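**Student:** Could you look at this predicted model? Sequence included:
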Amino acid sequence: MNININKLVIDMGKTQIKTALILEDIVEVNKWLQQRLLESFIGINIQQAYSIQEAKQLLIKQQYELALIDLSLPDGKGLEIIDWLAVHASETISIVVTIFEDDQYLFEAICHGAKGYLLKDLNEDIFQRYLQQIADGQYAFSPCMTQKLLSYVKANELSNQQKKQKLQSLNLTNREKQVFSYIAKGYQVTEIAYELDLSSYTVSDYVKSIYRKLNISSRAEAALLAQQYGLI
């Protein structure tokens, strides 16, 4: 994920955010976030929304450098606004501010384009420190969420290494591995031939060789084996 940030004004050695949107339906929390922004960035212009619809109306009228977004709103999910910003205002920094600590919400938010994930129980000073970190172009995640990300990356790297080792153990040529991956995805011989710029006869020969080497006899077996070896 790439963070695109406007050229920001420097004030007393710190990066300054001049405009921000808060999307939070709980009045007290919305005010709390407003206060954190006011204390972090002198002269900041803040707009507050309490629903998805209200946020959309504000976004149509103005662009913001920063958006603090709750995930659960009365009329929908905050992810909808993150998606909107990714398409229509990609320079806006979208930060999730939520009570949800689940991996599912974290990874979903990142996939939708969030540049940070902060929990609402953070200390005021720590929260403001994260705000400045965001303004300086860094990602911002609550400590427990950072640990989840690191654990995910580590597990994913281990899984990829294991799949790579398995793949290397396959008694297939590089071209056969290519054909094998297409077979497993459900491609027909003519389709594979088109994708690889080969004749159908050549692909048919590859298929026979692959089935013989792997001791399989159906596409279902090919799909299962390809998945195990990380080809799909």
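**Tutor:** Alright, I've got the coordinates. Numbers count the residues shown, from 1 in each chain.
**Student:** alpha carbons only for contacts and neighbour counts from here, please
**Tutor:** Noted.
**Student:** all strands for the protein, in order.
**Tutor:** With strands called from DSSP state E, the chain shows them at 9-11, 14-16, 19-23, 45-49, 66-69, 72-73, 76-77, 93-98, 116-119, 140-141.
**Student:** Excluding its own residues, what touches the first one? List them.
**Tutor:** Identification of contacts with strand 9-11 by C-alpha atoms under 8 Å, 6 or more residues apart in numbering yields 15, 16, 17.
**Student:** switch to 7 Å and redo it
**Tutor:** Contacts with strand 9-11, where a contact means C-alpha atoms under 7 Å, 6 or more residues apart in numbering, come from 15, 16.
**Student:** before we move on, what about the fifth one?
**Tutor:** The set of residues external to strand 66-69 that reach it, using C-alpha under 7 Å, 6+ apart, is 19-24, 78, 92-97.
**Student:** Could you dump those into TSV and include neighbour count and distance to residue 51?
**Tutor:** Compiled in TSV, the contacts of strand 66-69 are given as follows (neighbours: other C-alpha atoms under 10 Å; distance: C-alpha to C-alpha, whole Å):
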residue	neighbour count	distance to residue 51
19	19	19
20	21	16
21	24	12
22	24	10
23	27	7
24	27	7
78	23	9
92	23	19
93	27	19
94	30	16
95	26	16
96	28	15
97	25	14
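**Student:** second one coming, line it up with the first:
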Amino acid sequence: MNQEAVKVLLVDDQPLLRMGFRLILEGEDDLCVVAEASNGIEALAAVEKFDPDVVLMDVRMPFMDGIAATLKITDSRSDARVIILTTFDLDEYAFAGLKAGASAFLLKDVAPAELINAVRLVASGDAVVAPRVTQRLLEDFVRSQPARVPLPQDPLLDGLTPREREVALAIAQGLSNAEIAHQLFLSEATVKTHVRRILTKLHLRDRVQVVVYAYETGMVTPSNPDY
């Protein structure tokens, strides 16, 4: 195995799906499937043993589902990033997975090239898979929920500079670093620095968590077209 290769753990209770994903991923020199698991309990053991960089995680599985397993992985000392596998792109489980700490979600019938690109992007930590789809998922989910009393502003937001708040809102729009740089007249390097600081100050894992955070705290709402 190439020591620089991204280590991938496949978690799904369907052996044929795991086989298909393995064939696709192992056709790339920079990707390596280090283990497979058929449920959440096996997934946790495999994360501990093989220290993967990326976990492709099914949702509906026996013994422990993918949401519970994702939460345990992201709450652990593991640096593994989780991609939730769903059947429908607006599935409520996809939102639950993102809320549990997943870095992205993909449809199970994803095209091979998109799967490969998604694993690379999530492993790099610099991008969110299909950010606008993620945004649509969150907007639809929030709209479907009963009206809630607005929460007090999170004190952590007070630690953001005005520019960092602008960047956070742009991330919540689903913009890439290049698009944020263009919109705010900044260099991409400066945007990356702001993103790192935002994640640190808000105690968030990655960019998709900024999107979830923005909707949950009311920084942005589906009814506000500017965001």
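**Tutor:** On my side now, so go ahead. Because the structure is a prediction, the values reported are computed rather than measured.
**Student:** what TM-score do we get after superposing?
**Tutor:** The TM-score (TM-score structural alignment, normalised by the length of structure 2) is 0.54; 148 aligned residues with a C-alpha RMSD of 3.4 Å.
**Student:** Which members of the contacts of strand 66-69 of structure 1 are the farthest-apart pair?
**Tutor:** Farthest apart among the contacts of strand 66-69 of structure 1 by C-alpha to C-alpha are 19 and 78. That separation is 19.0 Å.
**Student:** Make TSV out of the strands of structure 1 and add distance to residue 221 of structure 1.
**Tutor:** TSV is the format used below for the strands of structure 1 (distance: least, C-alpha to C-alpha, whole Å):
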stretch	distance to residue 221 of structure 1
strand 9-11	59
strand 14-16	57
strand 19-23	49
strand 45-49	53
strand 66-69	45
strand 72-73	42
strand 76-77	40
strand 93-98	42
strand 116-119	41
strand 140-141	42
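**Student:** Determine which of these approaches residue 107 of structure 1 most closely.
**Tutor:** Ranking the strands of structure 1 by proximity to residue 107 of structure 1 (C-alpha to C-alpha) places strand 116-119 first, at 9.8 Å.
**Student:** Can you state the residues of structure 2 onto which that closest one aligns?
**Tutor:** With TM-score structural alignment applied, strand 116-119 of structure 1 matches the range 104-107 in structure 2.
**Student:** Pull the contacting residues for the equivalent of residue 52 of structure 1 over in structure 2.
**Tutor:** Aligned counterpart of residue 52 of structure 1 in structure 2: residue 40 (TM-score structural alignment). In this structure, residue 40 of structure 2 makes contact with 63, 64, 65, 66, 69, judged by C-alpha under 7 Å, 6+ apart.
**Student:** Tell me the spacing between residue 46 of structure 1 and residue 196 of structure 1.
**Tutor:** Using C-alpha to C-alpha, to the nearest Å, we find residue 46 of structure 1 at a distance of 54 Å from residue 196 of structure 1.
**Student:** quick one, which of those two is more surrounded?
**Tutor:** In terms of neighbours (other C-alpha atoms under 10 Å), residue 46 is the more surrounded of residue 46 of structure 1 and residue 196; the figures are 17 against 13.
**Student:** Would you confirm that that one contacts residue 21?
**Tutor:** Yes - at 5.8 Å, residue 46 of structure 1 counts as touching residue 21 under the criterion of C-alpha atoms under 7 Å.
**Student:** okay, which residue is most central for structure 2?
**Tutor:** residue 103 (1.4 Å; C-alpha atoms, centre = their mean).
**Student:** Does that residue touch residue 208 like I think?
**Tutor:** Yes - Residue 103 of structure 2 lies in contact with residue 208 (C-alpha under 7 Å); the separation is 5.8 Å.
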